[in-house]
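Engineer: what's the 3D shape of this:
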Amino acid sequence: MSLTFVRDPQMTPELREEFFRLWFDVSQAGGAVGFMPPVTEGQIRPAARERADSVAAGAVRMLAGYEDGRLAATAFLRPNDDYKSAHWSTVILVMVDPALQGGGRGRRLIEEVVAMARDAGLEALHLEVRGGTGTERFYEGAGFKEAGRLPGALRFGDDYRDNIQMWLPLA
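Structural biologist: Below is the predicted model:
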């Protein structure tokens, strides 16, 4: 099966719960999406509520990927408020259900994020990657280039990780 994408879906109570569940599952599986496993529902739920509220308010754009009728992947575009950087957005919370990884869904998700950004008239995309996970190679395969690195900028308890800045011109 393959993903079917919906741009800017209506943030219904059902989608909020599916999004929370996806974020929890990805985090529990070790995905670099803001938390380090093991996680609890109590850690993820407030963050998921805040992100869903920002989508509902139109402050952040959501790309939802569905498979077999359920949310299986997400990515978000966070626009910049400053007029000097309004021509690009930051990609956040790129997630694919851990049970579905390895079948090209992540690549399709990124391709759709890029298409969504181009359709919105954006000129570039930025994203941040947690060092030590190898995910920068995935994004490099999609055309992103490392634009900078903040050594030890991310802290998870006693674990410090680099914050890797990546950039993709869309022109």
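Engineer: please make it C-alpha for all contacts and neighbour counts, starting now.
Structural biologist: Will do.
Engineer: what about the helices in this structure?
Structural biologist: Assigned by DSSP state H, the chain shows helices spanning 13-28, 41-56, 105-119, 135-141.
Engineer: can I get the ones you listed in JSON lines including distance to Asp159?
Structural biologist: Below are the helices of the chain laid out as JSON lines (distance: least, CA to CA, whole Å):
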{"stretch": "helix 13-28", "distance to Asp159": "16"}
{"stretch": "helix 41-56", "distance to Asp159": "18"}
{"stretch": "helix 105-119", "distance to Asp159": "27"}
{"stretch": "helix 135-141", "distance to Asp159": "18"}
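Engineer: structure for this one too, so we can compare:
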Amino acid sequence: MTGIDPDGFVTGPHRVDAVHPDLAEALAGLWARVTAAGGAAGFSPTDSLDELRAAAAKLVEEVRGKQAHLITIGQQHVLVGIAVLRPRQLPVRTHTGELVWLAVDPALQGRGWGKQLHDAALVHAQAIGLEMLDLVTRSGHGLERFYAGLGWVERGRWPGAVRVAPGDDRDEIWFTRDVGSRVR
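Structural biologist: Just a heads-up that it's a prediction; the model follows:
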């Protein structure tokens, strides 16, 4: 139990410029809570905490090396939300990037924190010179409506590309958004 209070004080969004020693563990914990609640964090309920820790350690190294940009919200020293931007590296794509993760702890969902993280990510994308973003999500969570409401345009679907569990296949959905478009 993390002691997250749905009505408690939340700080952020904050851009992470210096990596905290416990950041990987905090990321793994957030992903575990989101996944256990059925959320689309990129993991399945059968993924072990060690697998989440390994993915988190990789992300921390990307943030440390400036290949990815992390924006967070927290509550009482607990990481409760993230947005992750990854600028493209190929010379012909350096004006574009990907919104890799946008996740909010299940106890705080539906309170506007996802939109705040999203908007902070767009502002940061502009600040680092990105003009266009893309993201990939999966069906089954109503995320299509969430992202469309934030100005994203669905560009395609890959039916059954995400296997959450045996017999539970979901569509992978691709979205794009111009960064310069007004934040809603």
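Engineer: and the longest strand along the second structure against the first structure, how far off on average?
Structural biologist: Counting by DSSP state E, the longest strand found in the second structure is strand 153-165. Here the mean offset of strand 153-165 of the second structure against the first structure after fitting is 1.9 Å, by mean CA distance after the TM-score superposition for the first structure.
Engineer: gap between that strand and the chain center?
Structural biologist: 17 Å (CA atoms, centre = their mean, to the nearest Å).
Engineer: before we move on, what about stretch 102-110 of the first structure?
Structural biologist: 13 Å.
Engineer: need the contact partners of that stretch.
Structural biologist: Stretch 102-110 of the first structure is contacted by residues Ser2, Leu3, Gly65, Ala73, Thr74, Ala75, Met95, Val96, Ala142 when judged by CA atoms under 8 Å, 6 or more residues apart in numbering.
Engineer: what range does that stretch cover in the second structure?
Structural biologist: Across the second structure, the stretch matching stretch 102-110 of the first structure (TM-score structural alignment) is residues 110-118.
Engineer: residues of that stretch that come out buried?
Structural biologist: Trp113, Gly114, Lys115, Leu117, His118 (16 or more other CA atoms under 10 Å).
Engineer: what does Leu52 of the second structure align to in the first structure?
Structural biologist: By TM-score structural alignment, Leu52 of the second structure lines up with Ile44.
Engineer: tell me how many other residues crowd that match.
Structural biologist: 18 (other CA atoms under 10 Å).
Engineer: give me the nearest residue to it, chain neighbours excluded.
Structural biologist: Phe24 (6.2 Å; CA to CA, 6 or more residues apart in numbering).
Engineer: the one you found -> the second structure?
Structural biologist: Using TM-score structural alignment, Phe24 of the first structure lines up with Ala32 in the second structure.
Engineer: buried residues in stretch 172-182 of the second structure?
Structural biologist: Neighbour-count burial for stretch 172-182 of the second structure [16+ other CA under 10 Å]: Glu172, Ile173, Trp174, Phe175, Thr176, Arg177, Asp178, Val179.
Engineer: kindly report the same for stretch 127-146 of the first structure.
Structural biologist: Quick answer for stretch 127-146 of the first structure (16+ other CA under 10 Å): Leu127, Glu128, Val129, Arg130, Gly131, Glu136, Tyr139, Phe144, Lys145, Glu146.
Engineer: same check on stretch 154-161 of the second structure?
Structural biologist: In stretch 154-161 of the second structure, counting by 16+ other CA under 10 Å, buried: Glu154, Arg157.
Engineer: now that stretch: which residue numbers in the first structure?
Structural biologist: By TM-score structural alignment, stretch 154-161 of the second structure lines up with residues 146-153 in the first structure.
Engineer: ok, now how distant is the match of Leu52 of the second structure from Glu67 of the first structure?
Structural biologist: 23 Å (CA to CA, to the nearest Å).
Engineer: report all helices and strands that the longest strand of the second structure contacts.
Structural biologist: helix 143-149, strand 168-178 (3 or more CA pairs under 8 Å, 6 or more residues apart in numbering; DSSP states H and E).
Engineer: quick one: the shortest one to the first structure mean distance?
Structural biologist: On superposition with the first structure, the mean distance recorded for helix 143-149 of the second structure (mean CA distance after the TM-score superposition for the first structure) is 0.8 Å.
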